[in-house]
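Student: Okay, sequence plus prediction incoming.
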Amino acid sequence: MSTKSELAPFKLPRWEDLPDIDLYMDQVIKLTEKHLSSLGIKPVTAAMINNYVKLKLLPAPIQKKYTRVHVAFIFAIAILKDVFEITLIKEGILIETQTLGLKQAYNLFVSDVENAVRLIETQGEKREPVTLLEGEITLENRILKLAALTFAAQRVVKNLILTESKGEKNDSKNSDLN
């Protein structure tokens, strides 16, 4: 079984693709699930979003509505929370948004996540080395690029382990039949 068959193709929404109208919590949850489920990311819950607000990872909603800014932060947090501690995510977001601005940092991050996943998927399928990051790593973008790469590597490794363990189980079943 190949890695590509397990990992569905995906495209994360860019800043311009995020809703420019305010959303209620349930709409935000549906939107994140729609875009992140193909990455194997655990669904975001209302309790999680409320905790992100309490931890000041997100600004508080305005009259129970969430803006494009909230949605961008939630996407980034959801992608990174299995790989990094929340405090590191918070610091990384602050550094990159102060350095690059929110729109540019978000667009660069989702683009780098897509590129990193594709490149690492390719590496998982082949025995030959590939360049893991496109473009130059600079002081301004190094956190984004390396975080995207870390996420992608963890995702592909999990899939490879699951694929291999399924293969071993199938092999042992076949040998039991002989």
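Tutor: Arrived safely.
Student: make it CA atoms for all contacts and neighbour counts henceforth
Tutor: OK.
Student: Could you tell me how far the helix or strand containing residue 87 lies from the centre of the chain?
Tutor: Using DSSP states H and E, residue 87 maps to helix 86-100. On the basis of CA atoms, centre = their mean, to the nearest Å, helix 86-100 sits 15 Å off its chain's mean C-alpha point.
Student: Could you pull out the buried residues of stretch 139-157?
Tutor: Within stretch 139-157, the residues that count as buried by 16 or more other CA atoms under 10 Å are 141, 143-153, 155-156.
Student: Same question for stretch 82-100.
Tutor: Quick answer for stretch 82-100 (16+ other CA under 10 Å): 86, 89, 90, 93, 95, 96.
Student: put this beside the first:
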Amino acid sequence: MEGFIKNLEVIINESIKEETIELSDIPNIDLYMDQVTTFMEESLKSYKRYPVDKVLTKTMINNYAKAKLFPSPLKKKYTKNHLMLLVIIYHLKSILSINDINKLLKPITENIVNNEKSTELETLYKYFTVLQKTSRKNDFILSEIQNEILTEDSIKNKENIMLILTVLLSSIKANQEKRIAEKILDKFFV
């Protein structure tokens, strides 16, 4: 029984330690599709269930663009906005349908004009990474973030951002729980 508990603790601790792509880690230059898939593959590799799994493929990214989950790339180049949205979409796609993701992100994406820098998206992404890092450690972080957002004058859609962050936190937790379940299945139910 002691070995079982240790194995279970290892699985849970590995899930907690999965990497977060910080806003500062996202390139400030526009990238072509191959560069985007390479960046995502390297940055999110700790989330893969099996080494052969792909994080995001060109087809997936093209389908997300067709579904209007983010603005179309300009001259086949993807901006920092696209990368932030792709990271968020990656974390949502196993929990929510494409239509639900579209509904969730629309208040943010419809305000991105000509792929220019989006303060709202950067704020959303910054707090998304905070939620990722703290979702297992402190469930009260969401209310702290919401209070910070309420005091920021530069944000117009405060309610939408707070609602989106609530859904993101739930999705992060669901993803973590799903990965723990998969790892337990892989380890103990071969």
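Tutor: Sure thing, it's come through. Remember, predicted model here, so these are calculated numbers, not experimental data.
Student: Which two of the buried residues of stretch 82-100 of the first structure have the greatest separation?
Tutor: Using CA to CA, the two most remote members of these are 86 and 96, lying 15.3 Å apart.
Student: Which residue comes closest to the most centrally placed residue in the first structure once chain neighbours are left out?
Tutor: Centroid check for the first structure by CA atoms, centre = their mean gives residue 79 as the closest residue, at 2.9 Å. Nearest non-adjacent residue to residue 79 of the first structure, counting by CA to CA, 6 or more residues apart in numbering: residue 41, 6.8 Å away.
Student: Same question for residue 132 of the second structure.
Tutor: The shortest distance from residue 132 of the second structure to any non-neighbouring residue, by CA to CA, 6+ apart, is to residue 172 (6.4 Å).
Student: Helix or strand: which one has the aligned partner of that neighbour in the first structure?
Tutor: When the first structure is aligned by TM-score structural alignment, residue 172 of the second structure is paired with residue 152. Residue 152 of the first structure belongs to helix 142-177 when assigned by DSSP H and E.
Student: quick check: angle from that helix to helix 86-100?
Tutor: 140 degrees (axes from the mean of the first three to the mean of the last three CA atoms, to 10 degrees).
Student: Just list the residues touching residue 85 of the second structure, thanks.
Tutor: Counting by CA atoms under 8 Å, 6 or more residues apart in numbering, residue 85 of the second structure makes contact with residue 70.
Student: So what does it match up with in the first structure?
Tutor: Residue 85 of the second structure maps onto residue 73 in the first structure, by TM-score structural alignment.
Student: would that match count as being in a helix?
Tutor: Yes. According to DSSP: H, G, I helix; E, B strand; the rest coil, residue 73 of the first structure belongs to a helix.
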